[in-house]
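Chemist: I'd like to go over a predicted model; first the sequence, then the structure.
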Amino acid sequence: MTVDTVEARRVRWEDPETAPLREELAREYVTRYGEGAREELTRYDPALFTPPDGVLLLLFEGGAAVAGGAFMRHDERTAEFKRIWTHSDHRRRGLGRRVVAELERAAARSGYRRVYLTTGPRQPEAVGLYLATGYTALFDVGADPLTTGHLPFEKHLPGDD
């Protein structure tokens, strides 16, 4: 199947369809950062990822969730992207790019004009995705990411500014 056969749907954090996202993100975080990283998934109230200020969306293929992500309000003009994920069996197909594009459209429709996000220093795939989709690194990309901590990015969305 191609990325074109994938359907985007808004969901709630508590919905059963989010189980693959929650399980795989927990596994990824623990594998890369240790057991304490599991807490990252409970750091934010799920209500932050609901309209009007936020969104959680999943991409479905053949009825199964294969990728997803969310945003919440960072400030009046800025959405903060969180939980961008692609199922381990579906990577390298452009689904991450599709998630980012869907989130950007939803954020722009919600009135946001800027996206802010961070990723961890042990997630080079995420760094590559954000740079490839037009995000500006707000850190020295030449520095050792393990000495930098969280890696922030931003992107300005088209608008009526």
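Modeler: It's in.
Chemist: CA atoms for contacts and neighbours, from now on please.
Modeler: Fine.
Chemist: neighbours of Asp161, how many?
Modeler: Using other CA atoms under 10 Å, Asp161 is surrounded by 5 other residues.
Chemist: er, Pro152 actually
Modeler: Residues lying near Pro152 (other CA under 10 Å) number 16.
Chemist: list the contacts of stretch 124-134.
Modeler: Contacts to stretch 124-134, defined as CA atoms under 8 Å, 6 or more residues apart in numbering, come from residues Gly96, Arg97, Val100, Thr119, Thr136, Ala137, Phe153, Lys155.
Chemist: take the one below as the second:
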Amino acid sequence: MTVSRNVFHVGQHDPLAGPLLAELAIEYSTRYGGTPGEVHAELTEYPVSHFAPPHGDLLVVVEDGEPVAGGAFQRFDAETAELKRIWTAQGQRRRGLGRFVLEQLEAEIARRGYRRIYLTTGPRQPEAVALYTAAGYTALPLDVREEVGYVHPFEKFVPAQAVSV
């Protein structure tokens, strides 16, 4: 069976991003507390421009017409993009979609001329830590945050030949 896979670059309020944000809200509220509605409000309070060109992007992977994975990045500083909202649908995990999303985001980050990628993930997301470690990200010292205790920050440098100028 052949799966039709497409990658769409969308805005935060695009209907294709809806399942990503809704499922992330449930996932984060289950792991860290708060209601899915409260977490969803936090996810959508970012200005739309954070995840839009020229400094950011939000992509959704669609297979056979259904959103199955996605992720975003925003400008952290002039040289650094910050990954956010990496997501794979609950029923689609363990198929390499998280790694695929990461590769797509990294390629777009390089096209935008960033030289470094930064991200944080929470203490209750060991599968995210494993993904980033396997993808060549370097763990930075833990960052203590009152709301979750600590977060795992990571970085990865974009290879010089990959950066567009």
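Modeler: Received the coordinates, thanks. In this text, all values refer to a predicted model and were calculated from it rather than measured experimentally.
Chemist: superposing both, give me the TM-score.
Modeler: The TM-score (TM-score structural alignment, normalised by the length of the first structure) is 0.89; 154 aligned residues with a CA RMSD of 1.9 Å.
Chemist: PyMOL command for the buried members of the contacts of stretch 124-134 of the first structure?
Modeler: Applying 16 or more other CA atoms under 10 Å to the contacts of stretch 124-134 of the first structure leaves a buried subset, and the PyMOL line that selects it is:
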select buried, resi 96+97+100+119+137+153+155
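Chemist: the second structure: helices as residue ranges?
Modeler: Along the second structure, counting by DSSP state H, helices occupy 18-32, 36-44, 97-111, 126-134.
Chemist: give the aligned range of the last one in the first structure.
Modeler: Translated: helix 126-134 of the second structure. On the basis of TM-score structural alignment, helix 126-134 of the second structure is assigned to residues 124-132 in the first structure.
Chemist: post-alignment, the matching stretch versus the second structure, mean distance?
Modeler: Stretch 124-132 of the first structure differs from its equivalent in the second structure by a mean of 0.5 Å after superposition (mean CA distance after the TM-score superposition for the first structure).
Chemist: tell me the contacts of the closest residue in space to Val60 of the second structure that isn't next to it in sequence?
Modeler: Using CA to CA, 6 or more residues apart in numbering and skipping the chain neighbours, the partner closest in space to Val60 of the second structure is Gly70 (4.2 Å). Gly70 of the second structure is in contact with Leu20, Leu58, Leu59, Val60, Val61, Arg85, Ile86, Trp87, Thr88, Gly98, Val101, counting by CA under 8 Å, 6+ apart.
Chemist: alignment lookup: Gly70 of the second structure to the first structure.
Modeler: In the first structure, Gly70 of the second structure lands on Gly68 (TM-score structural alignment).
Chemist: and Val101 of the second structure, by the same measure?
Modeler: In the first structure, Val101 of the second structure lines up with Val99, judged by TM-score structural alignment.
Chemist: do you know how far the nearest residue to Pro52 of the first structure once chain neighbours are set aside is from Thr50 of the first structure?
Modeler: Distance criterion CA to CA, 6+ apart; nearest residue to Pro52 of the first structure, sequence neighbours excluded, is Ser110 at 7.0 Å. Applying CA to CA, to the nearest Å, the value for Ser110 of the first structure to Thr50 of the first structure is 11 Å.
Chemist: those two: who's more crowded?
Modeler: With neighbours defined as other CA under 10 Å, Ser110 of the first structure and Thr50 compare such that Thr50 has more, 19 against 16.
Chemist: I'd guessed that one sits against Arg12; true?
Modeler: Yes - counting by CA atoms under 8 Å, Thr50 of the first structure does reach Arg12; the two are 7.1 Å apart.
Chemist: list residues touching both of the two?
Modeler: Leu56.
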